[in-house]
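[1] here's a sequence, model it:
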Amino acid sequence: MSDAASRLAALAGDLLGVPLPVRVRAWDGSEAGPPGPGVPVLVVRDRRALRRMAWRPGELGLARAWVAGELDVEGDLYEALTRLAGLVWERDPQGGGAPAGLPGQAARALRAARDPRTRAAAREVLRLAGPWPPPTPPAEEVRRRSGPLHTRTRDREAISHHYDVGNDFYELVLGPSMVYSCAYWSEGGTLEEAQRDKLELVCRKLALREGDRLLDVGCGWGSLALHAARHHGARVVGVTLSAEQAAYARKRVADEGLADRVEIRVQDYRDVRDGPYDAIASIGMAEHVGAVRYRRYAQVLHGLLKPGGRLLNHQISRRPDARDEEYRVDPFIDAYVFPDGELAPLGRTTATLEEAGFEVRDVEAIREHYALTLRRWVANLEERFDEAARLTSPGRARIWRLYMAASALAFERNRIGVNQVLAVRTPEDGASGMPLRARVWDEHGGD
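    The predicted model follows:
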């Protein structure tokens, strides 16, 4: 089949309603699309990619082809994603011009297509795609799930899928800090410095002092627990659902001689019974809680705090949308990265915390910081990509590269945000213990 690239570019234009903004290189070696230096090239290595996209139109079909290595990008990945965002991730499904569906939903969608040109283009895609059925989904895809969202068992399986992929892999991506959440940047700083500054900021917002009990919900590889114990004299309990994270964190605790101050548990936050705590940190964990459980999450943390105790809830948010009743993540993220993850608007999060009894005292929006963090993680992965693929699988390394790069752009474009919400279990007499001036902790440690 000769000059497949020209046929693909023309068909994409017919289906999308606009010319394809990147070059295309097809499995036969042909190329087509915008000329010139700096134009990314979308490489379609195998016709199976078309079958996947035809069978599951939209993001999931693209994701399967990417994970399987049938689709790739040559050139600047960020530039390619920026050019394609308006056609794939940011298309308005209500605004017309969305591409017609193709098989397996295919026959019905083709019959329903009113534009003869669109129908002809869709049939041509099917001829290019080759024999049916499409290949099976890549092994890295989460198996089909059933039953209620966010039960203990289902949450444990979701966390294991994302975090139990090898600590060596995460070391490669995250660097020595082993912090898997937004860093806090200053001009000219390194990733390690920015992560250290984020941990210090959390401790200062919580006003930790010698001997305070801190509960670290979703403690990851133990970085915050170690920082709070080492630099603030806190006694820390860290809980995670990931056995691999817990093992790694416990070794770090032992190696630093802090076993008398830090305890790491494989435990669901709903099963913590040894309150009250002076402070609670939840850093990058609440995205796993889900709308159906979020009020209970807030109530549990409120009940675990002593009166006057502080909660620091660091959480990714999405822009509010009146059409949304649930806040599930995009299909690619759900299938390959964060199963059952949900991103709520900031207003919904703060309202639920206050409904549970908290007094919200400060909100700091730091989405630009997360974009910088993700770009640094992507750079780490790209510098040692072959090693990362050996440590997990080529498909999983490709997943992480795409999801982190796309997420960086989403933060930069204000499609999603991240916020540190500081809340207090204010006692009945109203004495919150907060400083009179906001953000005094930046200079004085919360005193």
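
[2] C-alpha from now on. contacts and neighbour counts both.
    Will do.

[3] can you list contacts of the one helix or strand Asp442 maps to?
    Per DSSP states H and E, Asp442 falls inside helix 441-444. Residues outside helix 441-444 that contact it (C-alpha atoms under 8 Å, 6 or more residues apart in numbering) are Leu201, Arg204, Lys205, Ala207, Asp447.

[4] who are the packing partners of the strand ranked longest in the chain?
    Taking DSSP state E as the criterion, the chain has its longest strand at strand 305-318. Packing partners of strand 305-318 (3 or more C-alpha pairs under 8 Å, 6 or more residues apart in numbering; DSSP states H and E): strand 277-283, strand 416-424.

[5] show me what counts as buried in it.
    305-318 (16 or more other C-alpha atoms under 10 Å).

[6] just these now: which is nearest Ala431?
    Gly308 (7.3 Å; C-alpha to C-alpha).

[7] hang on, Ile264 in a strand?
    Yes: assignment of Ile264 by DSSP: H, G, I helix; E, B strand; the rest coil places it within a strand.

[8] OK, contacts around it?
    Gly222, Val237, Gly238, Val239, Thr240, Ala246, Ala249, Arg250.

[9] tell me the SS of the third one?
    By that I understand Gly238. strand.

[10] pretty sure Gly130 contacts Arg52?
    No: the criterion here is C-alpha atoms under 8 Å, and Gly130 misses it with Arg52 at 10.9 Å.

[11] of the two, give the one with the bigger neighbour count.
    Neighbour count, other C-alpha atoms under 10 Å: between Gly130 and Arg52, Arg52 has more, with 27 against 13.

[12] in which helix or strand would I find the more buried one?
    Using DSSP H and E, the element containing Arg52 is helix 48-55.

[13] just want the angle from the very next helix or strand once past that helix to helix 48-55.
    The C-terminal neighbour of helix 48-55 among helices and strands, as given by DSSP H and E, is helix 59-67. Here helix 59-67 runs at 170 degrees with respect to helix 48-55, directions being taken by axes from the mean of the first three to the mean of the last three C-alpha atoms, to 10 degrees.

[14] what does helix 59-67 contact?
    Contacts for helix 59-67 (C-alpha under 8 Å, 6+ apart): 48-49, 52-55, 71-72, 88-89, 137-138, 331-332, 335, 395-396, 398-399.

[15] mind listing what's buried along that helix?
    Applying 16+ other C-alpha under 10 Å to helix 59-67 flags Leu60, Gly61, Leu62, Ala63, Arg64, Ala65, Trp66, Val67 as buried.

[16] I'd guessed Ile366 sits against Asn414; true?
    No: assessed by C-alpha under 8 Å, Ile366 is found out of contact with Asn414, at 11.0 Å.

[17] what about the strands in the protein?
    23-25, 31-32, 41-44, 71-74, 213-217, 235-240, 262-266, 277-283, 305-318, 359-365, 416-424.

[18] packing partners of the fifth one?
    Going back to what we said before, that points to strand 213-217. strand 235-240, strand 277-283.

[19] of all those, which one is nearest Asn380?
    From the helices and strands packed on strand 213-217, taking C-alpha to C-alpha, the stretch that ends up closest is strand 277-283, at 22.1 Å.

[20] another for comparison:
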Amino acid sequence: MADAASRLRTLAEQLLGARLPIRIRAWDGSVSGPPNGPTLVVRRRRALRRLMWKPGELGLARAWVAGDLDIEGDLYRALGLMSGLLWENDEPGRSKRELAADPRIRTAARSLLRLARPLPAPPPPREEVGRRSGPLHTKIRDRQSISHHYDVGNDFYALVLGPSMVYSCAYWESEDATLEDAQRDKLELVCRKLALRPGMRLLDVGCGWGSMAVHAARAHGVHVVGITLSAEQAAYARKRVADEGLTDRIEIRVQDYRDVTDGPYDAISSIGMAEHVGSEGYLEYARTLYALLKPGGRLLNHQIARRPQDDELAYRVNAFIDAYVFPDGELAPVGRTTAQLEQAGFEIRDLEALREHYALTLRQWVANLEARWPEAVRLSSPGRARVWRLYMAASALAFEGNRIGVNQILAVKPRATGASGLPLRARDWRA
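    Got it, this is the predicted structure:
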């Protein structure tokens, strides 16, 4: 096929109704588009077949994960140039029926079909989540979803996350801080917001590799129960606790939060876990944590949120993220989250938005991954490493572009007297 790149550009612009702002290099070696900047590499004709069988974001994701598509040059710039054209757009558009009836699109689609030489649908890359059945967010299905994402291998996570082993937004005092310092400052900020003191009991929901538990016990003298659904995380965290000599103050369990019965606790931290709860179970989640707290106890809920569209507060699932990253994960606007926490009985006392902080965190994780790419591939797989590079880079741009955010919500279980227990100048916890 002579000059496949030019044909691809023409077809893409016909289908998108806009100029393609990025250079293309096709499988035949041909090149088309702006000479400067990043290049979209279509390594195999199979990439087109993936798009024919799964138009939109999922087809593109499968082509990327399989290595049929690649980017040469600045990945962030390439994603930024293409974000309004190729990646999922929350703005309402024409229906599939309207698109299929458009003569221009029908002509371009037929040409793309000839160029793709369609054969049977290519199988999805093996990193994709397998067939799921049954209701969302049952205990069994949640455990399977968590295992898909977190049981990739502790060595792989250590490569990406660095020594802190914290897989959530860091807190950056300055852009010149190290990732380890920023993660330590985030954990300390959580502890101060919870007003932890020696002898208190802390429940850490979604404890990960034990970073929050270790910091809280070591720096604030509390007794911690950390729960996770990931067996690999729990094994790592238990060894870490033992190495720190904190087995008398920290217990790590493989346990669903719905099965915790040994309350009340003085405080609860939930850092980057609630995104897995979902719309149907969020009120139950809030009520469960409320019941596990003492009157006057504090909850620190650290959670990613998406921007609402058309004044609606519904949850939304991203096709690529659902298939390759966080199965069954759902993002809601922060307004819905605070409303449900209040409905459960909590009093919301503080909300701090950390959107820019997560963009900085993700860019550091991407840098860690790229700096040790061959090792990352060896520890996981080529497809898995490509999933992580794409999702973290795209997520950084989403935070920077205010398409998603992340918030720390401090909530209190009211006492019978109505006293919150917070100082008049609550943000003295930063001191």
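
[21] follow-up on the earlier one: dump the helices and strands packed on strand 305-318 of the first structure into a markdown table; add distance to Thr151 of the first structure as well.
    Listed next are these as a markdown table, based on distance: least, C-alpha to C-alpha, whole Å:
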| stretch | distance to Thr151 of the first structure |
| --- | --- |
| strand 277-283 | 19 |
| strand 416-424 | 25 |
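
[22] I'd like to know which of the ones you listed is closest to Ala32 of the first structure.
    Using C-alpha to C-alpha, the nearest of these to Ala32 of the first structure is strand 416-424, at 33.6 Å.

[23] quick one: buried residues of the closest one?
    Ile416, Gly417, Val418, Asn419, Gln420, Val421, Leu422, Ala423, Val424.

[24] wait, the fifth one sits on Ser317?
    No: the criterion here is C-alpha under 8 Å, and Gln420 of the first structure misses it with Ser317 at 10.5 Å.

[25] skipping its backbone neighbours, what lies nearest the equivalent of Ile409 of the second structure over in the first structure in space?
    Alignment note: Ile409 of the second structure maps to Val421 in the first structure; criterion TM-score structural alignment. Once flanking residues are discounted, Val421 of the first structure sits nearest to Val363: 4.6 Å by C-alpha to C-alpha, 6 or more residues apart in numbering.

[26] neighbours of Asp176 of the second structure, just the number please.
    So Asp176 of the second structure, with other C-alpha under 10 Å, has 8 neighbours.

[27] contacting residues for it?
    If you count contacts by C-alpha under 8 Å, 6+ apart, Asp176 of the second structure has none.

[28] Provide the aligned range in the second structure for the longest helix anywhere in the first structure.
    Determined from DSSP state H, the single longest helix within the first structure is helix 394-412. Aligned by TM-score structural alignment, helix 394-412 of the first structure corresponds to residues 382-400 of the second structure.

[29] what's the offset of that stretch from the middle of its chain?
    Computed by C-alpha atoms, centre = their mean, to the nearest Å, the chain-centroid distance of stretch 382-400 of the second structure equals 9 Å.

[30] which residues touch the alignment partner in the second structure of Glu342 of the first structure?
    When the second structure is aligned by TM-score structural alignment, Glu342 of the first structure is paired with Glu330. Applying C-alpha under 8 Å, 6+ apart, we find Glu330 of the second structure in contact with Glu275, His276, Val277, Gly278, Ser279, Tyr315, Arg316, Val317, Asn318.

[31] next, the angle helix 394-412 makes with the longest strand of the first structure.
    100 degrees.

[32] strand 305-318 of the first structure: average distance to aligned residues in the second structure?
    Its matched residues in the second structure lie on average 0.4 Å from strand 305-318 of the first structure after superposition (mean C-alpha distance after the TM-score superposition for the first structure).

[33] can you tell me what part of the second structure that strand aligns to?
    Against the second structure, strand 305-318 of the first structure falls on residues 293-306 (TM-score structural alignment).

[34] tell me where the stretch 51-200 of the first structure has helices.
    Using DSSP state H, counting those that start in this stretch, the helices of the stretch 51-200 of the first structure run over 59-67, 77-85, 106-112, 116-129, 152-163, 167-174, 191-205.

[35] could you check the angle strand 416-424 makes with the last one?
    Relative orientation of helix 191-205 of the first structure versus strand 416-424 (the same axes, to 10 degrees): 30 degrees.

[36] elements contacting helix 191-205 of the first structure?
    Packing contacts for helix 191-205 of the first structure, counted by 3+ C-alpha pairs under 8 Å, 6+ apart, involve helix 223-232, helix 441-444.

[37] got the buried residues for the first one?
    Same thing as helix 223-232 of the first structure. Buried residues in helix 223-232 of the first structure (16+ other C-alpha under 10 Å): Ser223, Leu224, Ala225, Leu226, His227, Ala228, Ala229, Arg230, His232.

[38] report the aligned residue range of the second structure for it.
    By TM-score structural alignment, helix 223-232 of the first structure lines up with residues 211-220 in the second structure.

[39] how much does the matching stretch stray from the first structure?
    Stretch 211-220 of the second structure sits 0.2 Å off on average (mean C-alpha distance after the TM-score superposition for the first structure).

[40] just to revisit the earlier point, which of the helices and strands packed on strand 305-318 of the first structure sits closest to Tyr184 of the first structure?
    strand 416-424 (11.2 Å).

[41] by contact count, what packs against the closest one?
    Right, strand 416-424 of the first structure is packed against strand 305-318, helix 346-355, strand 359-365, helix 367-383 by 3+ C-alpha pairs under 8 Å, 6+ apart.

[42] now for those, which one comes closest to Leu191 of the first structure?
    Nearest of these to Leu191 of the first structure, taken as C-alpha to C-alpha: helix 367-383 at 7.1 Å.

[43] look up the counterpart of that closest one in the second structure, residue range please.
    Taking TM-score structural alignment, helix 367-383 of the first structure hits residues 355-371 over in the second structure.

[44] could I get the buried residue list for the matching stretch?
    Buried, per 16+ other C-alpha under 10 Å, within stretch 355-371 of the second structure: 355-366, 368-369.

[45] pull the distance from stretch 351-363 of the first structure to the chain's centre.
    For stretch 351-363 of the first structure, the distance to the chain centre is 24 Å (C-alpha atoms, centre = their mean).

[46] which of the residues in it are buried?
    Buried, per 16+ other C-alpha under 10 Å, within stretch 351-363 of the first structure: Thr352, Leu353, Glu354, Ala356, Gly357, Phe358, Glu359, Val360, Val363.

[47] please tell me how far the residue mapped onto the fifth one from the second structure sits from Val152 of the second structure.
    The one in question is Gly357 of the first structure. Taking TM-score structural alignment as the criterion, the aligned counterpart of Gly357 of the first structure in the second structure is Gly345. From Gly345 of the second structure across to Val152 of the second structure, the span is 37 Å (C-alpha to C-alpha, to the nearest Å).
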